[in-house]
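Novice: I would like the atomic coordinates for the input below:
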Amino acid sequence: MQQSRTGSTDAGLHTRWNEALIGLVAVLVLVNFVVDSAITAPLLVLPEMLDHFGTNQAAWLNATAMLAGVMWAPLLGKCADIYGKRRVLVLTLLISGAGALVCAVAPILWVFVAGRMLQGAALAAVFLSVAIVRGVCAPRIAMIIVGIVTSGSAVLNIASRFLIEKLAMEFGFQILFLVSAVVAAAMAICVRNVVPESLIKTPGKIDVGGALLLGGGIAGVISYVSLGSDLGWLAVGPLALLVGGVAALARWLLVSSRKPDPLIDVRDLGGPLVLTLLVVFLGAGSYQSMLQLIPLIGDVSADQQLGYGLADQGSVALLLAAPGLGVMLGGPGAGWLAARIGPASTLAGAVMLGTVVTIGMFLGASQLPAALCCAFLLGVTVGALGTAGFNMAGSVASAERQGIVSSLVMVMVSIGSVVLNFVGAAVLESTVVVVDGETTNSATGVFSCIAIASGAFAIAAVLAVMLVRSTRLSRSPDLARDAV
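Specialist: So this is what the prediction gives:
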């Protein structure tokens, strides 16, 4: 295959950096910044939103976009394989922007929630960006660029936090959604003009019924996990979501197994992909549960004699910034490493690092230097985990299935984050103690959360080692044939 001076092969794949590739990467990094503005940035103005709508149902405002994103993901991933990844990414950004406008002008809570459901489509931009990179770049450089694209927006996210808070104080929380809508529209234009359309497409049609069953089923079950603690586990609403979600998933499994072209062919997932998804589920969830715990530890002083606490050991503001800095290093670093030792080994290294670092939080719970180190390395872990997970899943999927396979990785990240966050919150809530008339988290709860996250990371590490072995075994016959 001949390589040109522009750094692309005769098949059109980029093999080294050039102006076109730099422009593409810059656009996709900014696209992923749109995801943060749609999914997580609104949490900064959560108290203002609750006051505006006169409600205490923070879960509806907090979780709706993520849950909707999980529902959108399989449908948009399949559409990308059939109709083209650029086209679907543009559509995704426009849907998200429209949702942001609805949120900005929403007169009542339920209109706002509907806007958040539309805005959640932005979650698909992450895996669509990955699929685009793998479609236009040779495998070795694609692995590095996936790390940059998925992690590069972290620096923009850190800087934007201060601007968001200032704008919200001056103009109200609605300004955040107006800005998100404008940015989404601008990036849709940039994607349309800069990103090339997919040359490889999958013939077929969208299984709309299967998409609704799968997405609705996943969203229903996760909604029960996310909202049950606020609304009541036995309340009619959460129970209806659980029952409906389980029924939808059961129906989807039954129906999809009979269709010749289902949304996701569970019979053709393969062992390596299943192991990858399980590792991502456990690793992402463990990281999120630790991220939830860090500010709680930072708000407690060791003088309270609870057995943990960092508030009296100096500034703990870096505890919240350290993971973001780690992500910026971990993502590109994992891409560089995967290009040399393979994505499976890189993924295994990421979860092993996560296991060690999470165990280190037993010391970090009471020692600020250890906590800062662990927080930074946890960021490195999650940056590497996401990059290696996408690279591994992409390496075992055909070119025609990159969109739907990448969407599965994003779904597992979301599900893992919600489930293990809930587990950690439930443990903390069930072990609280009263000190000087105030309810606070006990050392038993804090250290139990760390133990649960460490155990989940350890299980993920075992699965990752199995993944490395399975990929090596699958390559052995190919190597033997090449030798012959």
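Novice: contacts, neighbours, all on C-alpha from now
Specialist: Fine.
Novice: and the residue nearest the centre of the chain, what does it touch?
Specialist: In the chain, the centroid-proximal residue (CA atoms, centre = their mean) is residue 413; its distance is 4.8 Å. Counting by CA atoms under 8 Å, 6 or more residues apart in numbering, residue 413 touches 280-281, 284-285.
Novice: next, count neighbours for residue 281.
Specialist: 25 (other CA atoms under 10 Å).
Novice: make that residue 210, sorry
Specialist: If we define neighbours as other CA under 10 Å, then residue 210 has 23 of them.
Novice: which residues does the host helix or strand of it contact?
Specialist: Residue 210 belongs to helix 208-231 when elements are defined using DSSP states H and E. Residues from elsewhere that reach helix 208-231 (CA under 8 Å, 6+ apart): 57, 59-60, 63, 67-68, 70-75, 233-235, 237-239, 241-249, 251-252, 255-256, 262-263, 415, 418-419, 422.
Novice: go on, stretch 136-156?
Specialist: Contacts of stretch 136-156 (CA under 8 Å, 6+ apart): 12-16, 25, 28-30, 32-33, 126, 129-130, 133-134, 324-325, 327-328, 330-336, 338-339, 383-384, 386-387, 390-391.
Novice: please apply the same query to stretch 323-334.
Specialist: 144-148, 150-152, 154-155, 158, 346, 375-388.
Novice: next one: stretch 392-401
Specialist: By CA under 8 Å, 6+ apart, stretch 392-401 touches 78, 81, 131, 134-135, 200-202, 272-273, 276, 343-344, 347, 402, 405-406, 409.
Novice: run this one through as well so I can compare:
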Amino acid sequence: MSSPRPTAVIGVLASCGLAVSLMQTLVVPLLPQFPRLLEASPGTVAWLVTATLVAAAVCAPVLGRLGDMYGKRRMLLVGLGIVTFGSALGAVAPNVGVLIAARALQGVSMGVIALGISVMRDVLPPGRVGSGIALMSSSLGIGGAIGLPLTGVVAQQASWRWLFAGAAVLGAVQFLLVLRVVRESPLRSGGRFDLPGAVGLSAALVCLLLAISKGNEWGWGSAVVIGLLVAAGVLFALWATWELRTQKPLVDLRVTARPTVLWTNVASIMIGFGMFAGFLVTTQILQAPTATGYGFGLSLVAAGVALLPIGAAMTIFSPVSARVSRRRGARTTLVLGGTVLALGNLLMATLPGSVPLIIAASTTTAIGAALAYSAIPLLIMSAVPPGETAAANSLNTLMRMLGTSSCSSFVAAIATGITTRVAGQVLPAATAYTVIYVAAAGAAAIGAAIAALTPRAKSRDSMPTPAEPSTAQAA
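Specialist: Coordinates of the predicted model:
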């Protein structure tokens, strides 16, 4: 089954991914100001990020599995509807507690990326699948690149409530566009929903991500963090035992254990770590006082504008990734992307002495991220049955999130552990940023190496249509 308007379908679904990624950075520019604006402690305000992260991790695999069972477009609409409601709730939130709940509802949006990718595979003509998936997959990085300057401008010129009101309008528009343009996928796996599996995975992820995201604040050696990590390990073990025994699991671990899927997921964690470092700290370098020896003293908006080429690079190189995958295979594209990402991070580790050099180095990392992120779904879908693409892509989205959340904790630990005092302020030292970028480069290089060593998918039944040779060769 193919769509009569493939360009419109690609445009609508990719814009959904872009909107979702904007949700992730919606409150970041205002985090330092929210304690005053909301009359709340910094620890409470931090939950505006943590709640979104945890909700996204829990909902992504659940929405993916429900999409495989009951219709990917249907669950895509459900996800967009929840995000729209959460954004509207945030716009009128009377206190920080309601705002945290609204941010949790916005976190449901992360499942939209995987669902959109799976819809593309099912409804697009074979010749358009690769380019569509490349753009949809890269939309996460594109949104992250343009989200900070956009939200920074709004935050400086108007009330923070307008950020949530705008997100609500955007979500409603995306809902209507999907309803009108995108048709339902004919592929469904059927069966009963694995509720115990969903509850078990949710509990394990909550424990793991709470420990990762709050480790710096609570202390990595604290009883709470250690207890959460132990609980996560036990829950994951129990969950895996259940999934292997039940007939219709939430996540088919036997498929997930296939070398192509398993190692691509591991590589995704590394690539996510390598990509997110730049998003977290490059703007900090641009805004740091010149007295630090590495900063440029730019305003938030000016720093965001300086990084707009990142979004442009990811947009341009998404179709390039699709062409490389079509000719050389998605595995080659992932290796190339990881290598370029590592190179860009190494360039940033030298702390370039001018804004144009910062832009050039950060754009290099963006190109690598675009190539890698666009190839990952093709590799995953080359190794799973068509009826499990949404669940498999949702799990891969979760792996990327583990990479980005781990990177966030690592950056916080290094930035607060290696400091210098400038004009009475305690700021990260130059060495801290060098360590962060070197670690990001190492993670990206490891991801590229894993991709290079990943064996080819062997199951012909799981391969994409032969008319899409790029994905057939992807693994």
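Novice: TM-score of the superposition?
Specialist: The TM-score (TM-score structural alignment, normalised by the length of the second structure) is 0.87; 456 aligned residues with a CA RMSD of 2.8 Å.
Novice: that older thread, now, the contacts of residue 413 of the first structure that are in helices?
Specialist: Mapping the contacts of residue 413 of the first structure onto helices (DSSP state H) picks out 280-281, 284-285.
Novice: and residue 421 of the second structure, that's in a helix?
Specialist: No: Residue 421 of the second structure: not assigned to a helix; according to DSSP: H, G, I helix; E, B strand; the rest coil it is strand.
Novice: show me the helices in the stretch 101-250 of the second structure, by range?
Specialist: 111-123, 126-157, 161-181, 195-218, 223-245 (DSSP state H, counting those that start in this stretch).
Novice: compared with the first structure, how much does the longest one deviate?
Specialist: Right, helix 126-157 of the second structure. Following the fit onto the first structure, the mean deviation recorded for helix 126-157 of the second structure is 4.6 Å by mean CA distance after the TM-score superposition for the first structure.
Novice: do the first one as well
Specialist: Taken against the first structure, helix 111-123 of the second structure registers an average deviation of 0.8 Å after superposition, with mean CA distance after the TM-score superposition for the first structure.
Novice: in the first structure, what range does that helix match?
Specialist: Against the first structure, the aligned range for helix 111-123 of the second structure is residues 124-136 (TM-score structural alignment).
Novice: ok, back up a step: filter the contacts of helix 208-231 of the first structure down to the buried ones and hand me the PyMOL line.
Specialist: Listed next is the PyMOL selection for buried residues among the contacts of helix 208-231 of the first structure, using 16 or more other CA atoms under 10 Å:
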select buried, resi 60+63+67+68+70+71+72+73+74+75+238+239+241+242+244+245+246+247+248+249+252+256+262+263+415+418+419+422
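Novice: returning to what we had before: show the buried residues in the contacts of stretch 392-401 of the first structure.
Specialist: Using 16+ other CA under 10 Å, the buried members of the contacts of stretch 392-401 of the first structure are 78, 81, 131, 134-135, 201, 272-273, 276, 343-344, 347, 402, 405-406, 409.
Novice: the residues you listed in helices, which ones?
Specialist: Checking these against DSSP H, those in helices are 78, 81, 131, 134-135, 272-273, 276, 343-344, 347, 402, 405-406, 409.
Novice: in the second structure, what residues pair with stretch 279-297 of the first structure?
Specialist: Taking TM-score structural alignment, stretch 279-297 of the first structure hits residues 267-285 over in the second structure.
Novice: same thing with stretch 378-389 of the first structure?
Specialist: Stretch 378-389 of the first structure lines up with residues 365-376 of the second structure when matched by TM-score structural alignment.
Novice: give me the mean deviation of that stretch from the first structure.
Specialist: Here the mean offset of stretch 365-376 of the second structure against the first structure after fitting is 1.2 Å, by mean CA distance after the TM-score superposition for the first structure.
Novice: how near is residue 447 of the first structure to residue 156 of the first structure?
Specialist: For residue 447 of the first structure, the distance to residue 156 of the first structure equals 33 Å [CA to CA, to the nearest Å].
Novice: more neighbours, those two?
Specialist: Comparing residue 447 of the first structure with residue 156 by other CA under 10 Å, the one with more neighbours is residue 447, at 19 against 13.
Novice: didn't the more buried one look like it was pressed against residue 363?
Specialist: No: with contact defined as CA atoms under 8 Å, residue 447 of the first structure does not reach residue 363; the gap is 10.0 Å.
Novice: buried sites along stretch 209-228 of the first structure?
Specialist: Buried residues in stretch 209-228 of the first structure (16+ other CA under 10 Å): 210-228.
Novice: for stretch 247-261 of the second structure, same thing?
Specialist: Buried residues in stretch 247-261 of the second structure, counting neighbours by 16+ other CA under 10 Å, are found at 248-252, 255-256, 258-261.
Novice: residues in contact with that stretch?
Specialist: 61-62, 65, 191-195, 197-198, 240, 243-244, 262, 379-380, 383-384, 391-392, 454-457, 475.
Novice: one more pass at 6 Å, please.
Specialist: For stretch 247-261 of the second structure, the surrounding residues in contact (CA atoms under 6 Å, 6 or more residues apart in numbering) are 194, 197, 243, 262, 380, 454, 457.
Novice: now do the last one against residue 330 of the second structure, distance only.
Specialist: Look at residue 457 of the second structure and residue 330 of the second structure: by CA to CA, they are 12 Å apart.
Novice: need the contact list for the one in the first structure that sits across from residue 159 of the second structure in the alignment.
Specialist: Per TM-score structural alignment, the equivalent position to residue 159 of the second structure in the first structure is residue 172. Not one residue lies near residue 172 of the first structure by CA under 6 Å, 6+ apart.
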